[in-house]
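Trainee: got a sequence here, can you model it:
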Amino acid sequence: MTRAVLLVGATGLFGGHLARQLARRTDMSLIVAGRRLPTLTALAQELGAEAVAFDRTDATGVQGVLTRLRPFAVIDCSGPFQNYGVAPYAFAKQVLRAGAHYLDIADGAAFVAGIGALDALAKEQGVCAWSGASTTPALSSAIAADLCAGLDEVDLIETSILPGNKTPRGLSVMRAILGQIGRPFAQMRGGRLGTAMGWADSQRIAPKVGATVLKSRLAALVNTPDAALFPRHFNAATVTARAGLELGLFHRSLGVLRYLVPALRISSLDPLSKPLLTLSNLFTGFGSDAGGMRVRVLGTRGAQRQERVWDMIIPDGHGPKTPVQPVAILLDQLLAGQAKPGARPALAAFSRAEAEAQLATIHAVFERRDRDLIPIFEQALGPAFNDLPNAVQQLHRPAYVSRFKGMAEVRTATTLLGKLAALAGRFPLKGGQVVAEVEIAADDQSEVWTRNMGGTRFCSTLRYTRGQGVTEQFGPLTFNLDLHVSDGALHFPVTKGRAFGMFPIPHIITPVSETTETVDAEGRFVFDVRLSLPSGGLIVHYRGMLEPQ
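Mentor: Here you go, the predicted structure:
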């Protein structure tokens, strides 16, 4: 017995791929739906399917279609789901009341997270509603669940989506991207809910599968259902989602818009959707047709920090087929009667093995890699690291984001040169007893330390390079440190420095660092940092204690 499946948005980019995929199946009869009957009729004739035209916002029209067709399942690929207005679930409600299963490929965080409002209705009707049956959160959560298995703590889950420039793109995708640029959204970072900015903090990512490596691409922060759902579902301290454009010119141009939106109080970039889509299509001769995806997890198992990475590469322009593959997996569950009634986000609704089997049908290749992470101070010190007191070791074995708080006594510069040096390093210019806070954002190659001494914030980046040791960078100035352990304390003397990575800093103006870390009588972490000029003039001196938060 074949069951009718109604596909809304069948003539769009993603809906079109799904329509052609489902039309090949013999266990269902496909009905393609949308607003333009001539286009739908042509598609239906091509696929041997039925066509029906209606506006999903017209409740009367929708009711008539559902009553006449009595579909087993309705799949909504129309979007963009961020723009569904004051009654975002009106269409889904009608589908459920008609006794049909509902699936969508929404990637709007609020829309997907809120689908649970229909849970009682879905259970009453004995049907399922899955929102976000797409790359995020359905696919990303299936992979994340596999990567998180066995970890005692999950410090980071990061998903990155990297389409190829030569692959087709749709208006809904362009509108969804522009709708996020320069807009703040909630992000869990280090166990605290903060605010991130759409299309900020671009980083280079290069997925790798075997000997095949995708050329590195920029990926910026975006607001996806992952950010809203993963912290609670996986008990993850930090969750980030990224997306990028292969051509750096386009990616950075959107980055410029990110600054203009809040500065000029631009209410919407939606009017730019069609012009930018047309412009981007003029450059499809550049770049590649290969897309990629990465899910990265950092966590701890026992005392060992680990990084687990799943990379996927999709060649030959098949990338735009990825968002609808979770629909095919979940539809199989519905047809087999394996899904429990209810309305929920499509979170870890299938396994990594099921995902990879489905993705292989669109020629995707994938690879999981696990490795132990060694913090940079432990790498630099080697066996001597174990000679440090426990509290010092713990501070230098940070999670992806670790925070410490305590008290400090600050002494500031008194000479003009000392004050200028303190100003350049953004060190405190006011002394006294202050609250001290330190945040460390770490991976296996660098640590970003953000210190707050009585309201004065200053940052530095520490890096370890084999053969060169540890360096600490304050803005354009980078200093080499001769880390060593003596008498149970860690010492940080400066040996040399460079400006802008190229110009050696003369020894006569290279700061002198008398910095130690150890523990007090109660076993608490204590620090003593004294920076001065070679002439003896003080730059800053702060000492105190810190405890983990």
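
Trainee: all contacts plus neighbour counts: C-alpha atoms, from now on.
Mentor: Noted.

Trainee: and the residue nearest the centre of the chain?
Mentor: A241 (1.9 Å; Cα atoms, centre = their mean).

Trainee: wait, it touches T159, no?
Mentor: Yes. At 4.8 Å, A241 counts as touching T159 under the criterion of Cα atoms under 8 Å.

Trainee: ok, the residue nearest to the centre of the chain to S402 distance?
Mentor: 20 Å (Cα to Cα, to the nearest Å).

Trainee: same question, Y259
Mentor: Y259 is 29 Å from S402, where distance means Cα to Cα.

Trainee: which stretches of the stretch 101-250 of the chain form strands?
Mentor: Per DSSP state E, counting those that start in this stretch, the stretch 101-250 of the chain carries strands over the ranges 101-104, 128-131, 153-162, 184-189, 192-197, 203-205, 208-209, 212-213, 217-221, 236-243.

Trainee: run through who's touching the longest one.
Mentor: Residues lying outside strand 153-162 but in contact with it, judged by Cα atoms under 8 Å, 6 or more residues apart in numbering, are 140, 144, 148, 190, 217, 219, 230, 234-246, 291-301, 399-401.

Trainee: another one to check against the first:
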Amino acid sequence: MLAARAHYVDLADARDFVAGFEAALDGQARVDQRWAITGASSTPALSHAALDAMTAGWTRIDRIEAAISPGARAPRGLSVIRAILGWAGAPVRVFEKGRWTIRSGWSEPRRTPFPGLGRRWTSLAETPDLDLLPARFHPRRDAIFRAGLELPILHLGLWALSLLRRSRLASTLEPLAVLLGEMAGWVAPLGSDRGGMVVSVEGRDANGVRRLARWSLVAEAAAGPHTPVAPAAATLRALLDGRLGEPHATPCVGLVDLDAIVRELDDLPIRTRLESQRPEIPGLFPRLLGDTWDTQPSSVRQVHAGVTPVTLRGKARARGASGLPALVRRLQGLPPTGRHATAVTITPTADGERWVRRFGVRTFASSITADRHDPWTFEETAGVLTFRFGAAPYPGGFSWTFEGWRLGPIPLPRAWAPRIRARTFARDGQDGTDIYRFRVLVAHPWLGVIFGYAGRLS
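Mentor: Got it, this is the predicted structure:
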């Protein structure tokens, strides 16, 4: 391309190719005054744009982790499958615990939280970011990139196959590409068409305060394969507009910002979110809501500060289907349909809050605790069931976003879960003060509305 005096932009994510790109082409690119840009894709372009946005002004970065997980029904190219099999089980150089070390590709499987998707299996992936993250951001501890397959049988199956290469029983897994691609197609109906990406970072901000930040993307309706193209499209727009500066050869990092990339996805069923929190401040919800906590209405902050016990009284209207849902409501202490005098007591505990709700003569109690495995979520336990939520800003308050559930210690499939909508917010009263309000709806496709209640408290 450069020989033809044309600019060059690719979506390459092969680690060796990107690592040698600048040295091989920079001289010619500068002589020809043409851009040569590699890696204009999810990694490294999008991951670095997210990190640039999250860490602007920070004085120190301690740890970086990025992960990507496509939906099982997303298109699978044979070349992508071959590329993954090329490094699965092979030695991979990675910056971990403050030093360079060797790990195996697709090793260290664990469940990674993807906001809006729940927890999915991921493993160590070999991408250009394993070199570029330490080079650009200089983390003190770790710079990790992980990838996963939505269906556990596929993800853990590939991990088991990678052991063949790790134990030197096979030199490569690439000959299995066609077969494994067909097998993935057979079980794809068991998964979804929803994929995601998450980039997390820990460090110190401009004031030296410890910070956690996270950027996430959720792609619905098989839109995930459009994501890698967005950085390339944003880069081409900037190139044509003359916003990139002096032409040279480079990986696509620091050339276009996060907003420019995300704008390329505006017309697609893809949503993104950037969060930041101070993990050492007191109170569960102030910690979860991070920088948005201070923008919450005063009544919401008074109720959910998590420092002293709070008792609220008011009225609530309850509804729900008859039959089995009515039995569930009675067993849980939830109110029958109609209006009820309501009192809610919230008592801070060592790791969260204890909630006791009284609707007329019925009492419903639950424990709300920080998630030990994920600083961005919390869990509500009532009886033997535990539901996991995130806290997201909502106009005038915040919403509880469902992330997963379990029966005792046993994780349950999201597909079986009830649909939950929960919001706490404030609206102005007649005297100009904001009035605390709440709205909860729990429904199931098989049962209808299990319970719902809404009201105002003071």
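
Trainee: give me the distance between the aligned partner of D52 of structure 2 in structure 1 and A353 of structure 1.
Mentor: Superposed on structure 1 with TM-score structural alignment, D52 of structure 2 falls opposite A145. Distance, A145 of structure 1 to A353 of structure 1, using Cα to Cα: 12 Å.

Trainee: and those two? Which one has more around it.
Mentor: Neighbour totals were compared for A145 of structure 1 and A353, and A145 leads with 20 against 12 (other Cα atoms under 10 Å).

Trainee: give the contact list for the more buried one.
Mentor: F234, A348.

Trainee: take the contacts of strand 153-162 of structure 1 and keep only those in helices.
Mentor: Among the contacts of strand 153-162 of structure 1, DSSP state H puts S140, A144, C148, F230 in helices.

Trainee: what sits closest to the second one if chain neighbours are left out?
Mentor: Once its chain neighbours are removed from consideration, A144 of structure 1 has its nearest residue in V295; the separation is 6.7 Å (Cα to Cα, 6 or more residues apart in numbering).

Trainee: let me see the contact set for that neighbour.
Mentor: So V295 of structure 1 contacts S140, I143, A144, I157, E158, T159, S160, V309, W310, D311 (Cα under 8 Å, 6+ apart).

Trainee: the counterpart of L255 of structure 2 in structure 1: neighbour count?
Mentor: Under the alignment defined by TM-score structural alignment, L255 of structure 2 is paired with A349 of structure 1. Per other Cα under 10 Å, the neighbour tally for A349 of structure 1 reads 21.

Trainee: and I281 of structure 2, by the same measure?
Mentor: A count of neighbours around I281 of structure 2, defined by other Cα under 10 Å, yields 12.

Trainee: and it, how far is that from I368 of structure 2?
Mentor: 17 Å.

Trainee: how close does the residue lying closest to R457 of structure 1 once chain neighbours are set aside sit to P225 of structure 1?
Mentor: Distance criterion Cα to Cα, 6+ apart; nearest residue to R457 of structure 1, sequence neighbours excluded, is R451 at 5.5 Å. Using Cα to Cα, one obtains 32 Å as the distance from R451 of structure 1 to P225 of structure 1.

Trainee: do the same with L279 of structure 1
Mentor: Taking Cα to Cα, one finds L279 of structure 1 at 29 Å from P225 of structure 1.

Trainee: who has more neighbours out of those two?
Mentor: Taking neighbours as other Cα under 10 Å, L279 of structure 1 and P225 compare with P225 leading, 26 against 11.

Trainee: map the more buried one across to structure 2 for me.
Mentor: So P225 of structure 1 corresponds to P128, using TM-score structural alignment.

Trainee: what's the helix or strand containing T67 of structure 1 packed up against?
Mentor: Assessed by DSSP states H and E, T67 of structure 1 sits inside helix 59-69. The contact analysis (3 or more Cα pairs under 8 Å, 6 or more residues apart in numbering; DSSP states H and E) places helix 59-69 of structure 1 against helix 90-97.

Trainee: please repeat the previous calculation with a cut-off of 10 Å.
Mentor: Packing partners of helix 59-69 of structure 1 (3 or more Cα pairs under 10 Å, 6 or more residues apart in numbering; DSSP states H and E): strand 3-8, strand 50-53, helix 90-97.

Trainee: and the closest residue to E437 of structure 1 other than its chain neighbours, how far is that from L395 of structure 1?
Mentor: Nearest residue to E437 of structure 1 in three dimensions, chain neighbours excluded: K405, at 4.5 Å (Cα to Cα, 6+ apart). To L395 of structure 1, K405 of structure 1 is 12 Å away according to Cα to Cα.

Trainee: so what sits against both of those two?
Mentor: The contact sets of K405 of structure 1 and L395 overlap at L546, E547, P548 (Cα atoms under 10 Å, 6 or more residues apart in numbering).

Trainee: which of those residues has the largest number of neighbours?
Mentor: In terms of neighbour count, L546 stands highest of the shared contacts of K405 and L395 of structure 1 at 22 neighbours, by other Cα under 10 Å.

Trainee: contact partners for it?
Mentor: With Cα under 10 Å, 6+ apart, L546 of structure 1 has these contacts: 391, 395, 403-408, 435-438, 519, 524-527.

Trainee: how about the strands of the stretch 101-250 of structure 1 in a markdown table, adding distance to I362 of structure 1?
Mentor: Converted to a markdown table, these look like this (distance: least, Cα to Cα, whole Å):
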| stretch | distance to I362 of structure 1 |
| --- | --- |
| strand 101-104 | 20 |
| strand 128-131 | 23 |
| strand 153-162 | 16 |
| strand 184-189 | 32 |
| strand 192-197 | 33 |
| strand 203-205 | 22 |
| strand 208-209 | 16 |
| strand 212-213 | 17 |
| strand 217-221 | 22 |
| strand 236-243 | 21 |
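
Trainee: can you tell me how far the nearest residue to R419 of structure 2 once chain neighbours are set aside is from G390 of structure 2?
Mentor: Spatial nearest neighbour of R419 of structure 2, chain neighbours left out: A443 (5.2 Å); criterion: Cα to Cα, 6+ apart. For A443 of structure 2, the distance to G390 of structure 2 (Cα to Cα) stands at 19 Å.

Trainee: out of those two, which sits in the more crowded spot?
Mentor: Ranked by neighbour count (other Cα under 10 Å), A443 of structure 2 and G390 place G390 first, with 22 against 19.

Trainee: I'd say that one and T401 touch.
Mentor: Yes. Between G390 of structure 2 and T401 there is a contact under Cα atoms under 10 Å: 4.9 Å.

Trainee: touching both of these two, which residues are there?
Mentor: Taking Cα under 10 Å, 6+ apart as the criterion, G390 of structure 2 and T401 both touch P115, G116, T377.
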